[in-house]
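Q: just coords:
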């Protein structure tokens, strides 16, 4: 008799291939209707399978123990789920993580109790995650979560915020050509989206600063980014759209792309979904095609280009972080921004553990840690305001 885990694996495989027979379809529908946890579990593994990730490793696990751990991670209980020792041969990707109190943690890392049941949810997202908009006159207005707001610029432009945290601009047609700038500051743990005066749509990730004109000039559209944003640029042959990020410039006419340019990472990555963009770095220019990513290392004029799965770098727009062949250090940096926490690694080797997986933003912080624990063979603890990554 097949276990529940084996059923899920078979359903995911057949569903993804379009080979689900009528009996299996009914069984799957019944399973999904049983509980929210069942739906979350099926969708999680379906995402992994759809992106070429192996779920066959579940067959190696003790079935009863695995099922209990999966259920535990989906529940709201604070019981710590223990890791499963599995080795997964994933390739690496490099990133930088900024951690405070390093010396203090190093001195006391041997005293950290990884077996303790920590309240990770209490640590995550304790602060205010509301974004702030700075108007042309320098006044700052808090953008209240899930509430409608109407703001007027001094040139008569109307700035409307809806209950879904999206801002749109309605320019005053009689205003002068003088550029007035607004800026949105999205804190760690927050997110925001806006529609610029030309119809361009922008999604802003956590810990991002974005500066832009209230109304663009007739010949040029230029914005400034520190952090991460996804753009769907309105086409305009007469007015190129330029994203400035540190030393890099991304120039487009109309296209969809992602730019990651955080202050605490040494690289600027531009991922093109459709259309074409020109990447300019300290005078060096390269044209990017869909399905490719350019990487610029700050202070160097080279531009590296490689083919990538663009979904991995843009899924955050839909509330999902997907990782494939990525080092734990990079993943912790991303999750740290999303949940507004800081991480510290007790040993260098833990930074380079490789991981493939996916998290929805609606999942709890503890859910994400439990999943990493099971797959990556690490433990988590709390020291002060830091989440410590190590091994028991």
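A: Right, received. Where do you want to start? As the structure is a prediction and not an experimental result, all values here were calculated from the model.
Q: only C-alpha atoms for contact and neighbour calcs from this point on.
A: Will do.
Q: Quick check: closest non-adjacent residue to residue 12.
A: Of all residues not flanking residue 12 in the chain, residue 46 sits nearest, at 5.6 Å (C-alpha to C-alpha, 6 or more residues apart in numbering).
Q: Burial check on the one you found, number of neighbours?
A: By other C-alpha atoms under 10 Å, 20 other residues sit near residue 46.
Q: Likewise for residue 157?
A: Burial of residue 157 is recorded as 19 neighbouring residues (other C-alpha under 10 Å).
Q: isn't it right up against residue 171?
A: Yes. Counting by C-alpha atoms under 8 Å, residue 171 is a contact partner of residue 157 at 4.4 Å.
Q: what secondary structure does residue 169 sit in?
A: strand (DSSP: H, G, I helix; E, B strand; the rest coil).
Q: Could you report the separation of it from residue 380?
A: 44 Å (C-alpha to C-alpha, to the nearest Å).
Q: Looking at these two, which is more packed in?
A: residue 380 (27 against 20).
Q: tell me the SS of that one?
A: Taking three-state DSSP, the label given to residue 380 is strand.
Q: What is the neighbour count of residue 60?
A: Neighbours around residue 60, by other C-alpha under 10 Å: 9.
Q: Just give the closest residue to residue 331, not the sequence neighbours.
A: residue 323 (7.5 Å).
Q: Also residue 269?
A: Closest to residue 269 by C-alpha to C-alpha, 6+ apart is residue 295, at 4.6 Å.
Q: Then residue 234?
A: residue 200 (4.8 Å).
Q: and the one you found, how many residues sit next to it?
A: 18.
Q: Show me which positions of the one helix or strand the residue nearest to residue 12 maps to end up buried.
A: When secondary structure is defined by DSSP states H and E, residue 46 falls within helix 36-50. Residues 37, 38, 42, 44, 45, 46, 47, 48, 49 are the ones in helix 36-50 that count as buried (16 or more other C-alpha atoms under 10 Å).
Q: Structure two is appended below for comparative analysis:
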């Protein structure tokens, strides 16, 4: 590197890269710098191979908001005096690592406006991936993976293709044959998407499933779901689309909506993104508009409706975990499904504490737990796939 100013700039960019916040332009700057010399490449690898992260975690664990900026200024802009630097490559690594750790810590503070005082042990828990189980009408079972590419022919002639984590149906309904059904089940730590025979697109979150006709009938399109599912329904005025969720019927013509109804909960939560839907439970009916959310519990006869930012509730299908002022129990349940983890609460009262969080869905869980623990309201211990939650 030519001078200390450039070292500082590069260290900032590398710290942003580790935090998954790098723009394409900034990434190009790093790659150009790495390609200049073998020394630059060695320095980059040293920072990225975990040395930077371990030191940053140790630093952030004891950071206080009042002293962070002052410490940052002291290290980056020292008083005018003679400074004796370590000689050679090792000294340059240390200098850049110090800057990277500090800039990472200050950046962390500015993004989350919290006081990090807790550490989370490193864990091998990995994010989920595209995987599911397909059950055909005749009882055959197929394991679906995003890395596989398969074609399956159903008994009515429908062609089922599986490619890159997406299942698609093509064919024409044979009116002489009885309607046959398929079921897709997504396990913990999984997700999958389907394009039904009418062109409707369906995204399934972890621990969710859908049962559907291979070819829809002439007068209606009816599916059965549980868990969390996002629908982008193909318009068809002649054949209304109906999703059966527990004891609630959701009827649409063409729309986008998210439904959450896990078996262990007693609620059905429907959030409308576009179009309109009619919800029915027994004799109770209600129609909701975009950016409205309807909730009904098993013991209730009437729906409760509130205004929301509907897109936020569908961010999971776009690779984002988002919760705003949500109970810790709800947040941890989402994480447990996605990372296939077991949860243990040392004190049940911590479940009711509220947090806001927005993180990328495909990163290791320790980054997520770091953010929650840094509020100083909760602590975590991770062993294998078990997470213990403490105050």
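A: Yes, it's here. Please read these numbers as outputs of a predicted model, since none were measured by experiment.
Q: Is the residue nearest to residue 269 of structure 1 located within a strand, as I assumed?
A: Yes. Assessed with three-state DSSP, residue 295 of structure 1 lies in a strand.
Q: wait, it sits on residue 270?
A: Yes. With contacts counted by C-alpha under 8 Å, residue 295 of structure 1 reaches residue 270, the gap being 6.6 Å.
Q: Which one of these two is surrounded by more residues?
A: Comparing residue 295 of structure 1 with residue 270 by neighbour count (other C-alpha under 10 Å), the higher total belongs to residue 270, at 26 against 18.
Q: Burial check on the residue nearest to the more buried one when sequence neighbours are not counted, number of neighbours?
A: Distances taken as C-alpha to C-alpha, 6+ apart put residue 259 closest to residue 270 of structure 1, at 4.5 Å, once the chain neighbours are dropped. Residue 259 of structure 1 sits with 26 neighbouring residues when counted by other C-alpha under 10 Å.
Q: close enough to count as contact, residue 259 of structure 1 and residue 269?
A: Yes. Counting by C-alpha under 8 Å, residue 259 of structure 1 does reach residue 269; the two are 5.7 Å apart.
Q: Tell me the spacing between residue 332 of structure 1 and residue 84 of structure 1.
A: Distance, residue 332 of structure 1 to residue 84 of structure 1, by C-alpha to C-alpha: 19 Å.
Q: more crowded one of the two?
A: residue 332 (23 against 19).
Q: What ranges does structure 2 have for its helices?
A: Secondary structure of structure 2 (DSSP state H): helices at 4-18, 24-34, 38-46, 52-61, 65-76, 88-112, 310-313, 328-339, 365-373.
Q: can you list these in a markdown table and add distance to residue 216 of structure 2?
A: Converted to a markdown table, the helices of structure 2 look like this (distance: least, C-alpha to C-alpha, whole Å):
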| stretch | distance to residue 216 of structure 2 |
| --- | --- |
| helix 4-18 | 47 |
| helix 24-34 | 44 |
| helix 38-46 | 54 |
| helix 52-61 | 52 |
| helix 65-76 | 59 |
| helix 88-112 | 48 |
| helix 310-313 | 28 |
| helix 328-339 | 31 |
| helix 365-373 | 40 |
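Q: and residue 153 of structure 1, how many neighbours does it have?
A: Neighbour count for residue 153 of structure 1, taken as other C-alpha under 10 Å: 17.
Q: again, but for residue 364 of structure 1
A: Neighbour count of residue 364 of structure 1, defined by other C-alpha under 10 Å: 19.
Q: does it really touch residue 119, like I thought?
A: No. Using C-alpha under 8 Å, residue 364 of structure 1 makes no contact with residue 119, being 11.7 Å away.
Q: any residues touching the longest strand anywhere in structure 2, and which ones?
A: Ranked by residue count under DSSP state E, the longest strand found in structure 2 is strand 221-232. Residues outside strand 221-232 of structure 2 that contact it (C-alpha atoms under 8 Å, 6 or more residues apart in numbering): 200-213, 216, 239-246, 254-263, 314, 317.
Q: Buried ones only from these, please, as a ChimeraX command.
A: Selecting only the buried entries of the contacts of strand 221-232 of structure 2 in ChimeraX, with 16+ other C-alpha under 10 Å as the criterion:
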select :200,201,202,203,204,205,206,207,208,209,210,211,212,213,216,239,240,241,242,243,244,245,246,254,255,256,257,258,259,260,261,262,314,317
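Q: rewinding a little: now list whatever residues contact both of residue 157 and residue 171 of structure 1.
A: Listed as contacting both residue 157 of structure 1 and residue 171 by C-alpha under 8 Å, 6+ apart are residue 214.
Q: Redo the buried residues of helix 36-50 of structure 1 as JSON lines? Include distance to residue 73 of structure 1.
A: What follows is the buried residues of helix 36-50 of structure 1, written out as JSON lines (distance: C-alpha to C-alpha, whole Å):
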{"residue": "37", "distance to residue 73 of structure 1": "10"}
{"residue": "38", "distance to residue 73 of structure 1": "12"}
{"residue": "42", "distance to residue 73 of structure 1": "14"}
{"residue": "44", "distance to residue 73 of structure 1": "12"}
{"residue": "45", "distance to residue 73 of structure 1": "14"}
{"residue": "46", "distance to residue 73 of structure 1": "17"}
{"residue": "47", "distance to residue 73 of structure 1": "18"}
{"residue": "48", "distance to residue 73 of structure 1": "17"}
{"residue": "49", "distance to residue 73 of structure 1": "20"}
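Q: Closest one of those to residue 353 of structure 1?
A: Set against residue 353 of structure 1, the nearest of those by C-alpha to C-alpha is residue 48 (18.6 Å).
Q: In this structure that closest one contacts residue 357, no?
A: Yes. Residue 48 of structure 1 is within contact range of residue 357, at 6.5 Å (criterion: C-alpha under 8 Å).
Q: tell me, what's touching the two both at once?
A: Residues touching both residue 48 of structure 1 and residue 357 by C-alpha under 8 Å, 6+ apart: none at all.
Q: For residue 237 of structure 1, which non-adjacent residue is closest in space?
A: Sequence neighbours aside, residue 253 is the residue nearest to residue 237 of structure 1 in space, at 5.9 Å (criterion: C-alpha to C-alpha, 6+ apart).
Q: ok, the aligned partner of the one you found in structure 2 to residue 221 of structure 2 distance?
A: Alignment note (TM-score structural alignment): residue 253 of structure 1 maps to residue 253 of structure 2. Using C-alpha to C-alpha, we find residue 253 of structure 2 at a distance of 10 Å from residue 221 of structure 2.
Q: Now do the shared contacts for these two.
A: Counting by C-alpha under 8 Å, 6+ apart, the contacts common to residue 253 of structure 2 and residue 221 are 239, 240, 241.
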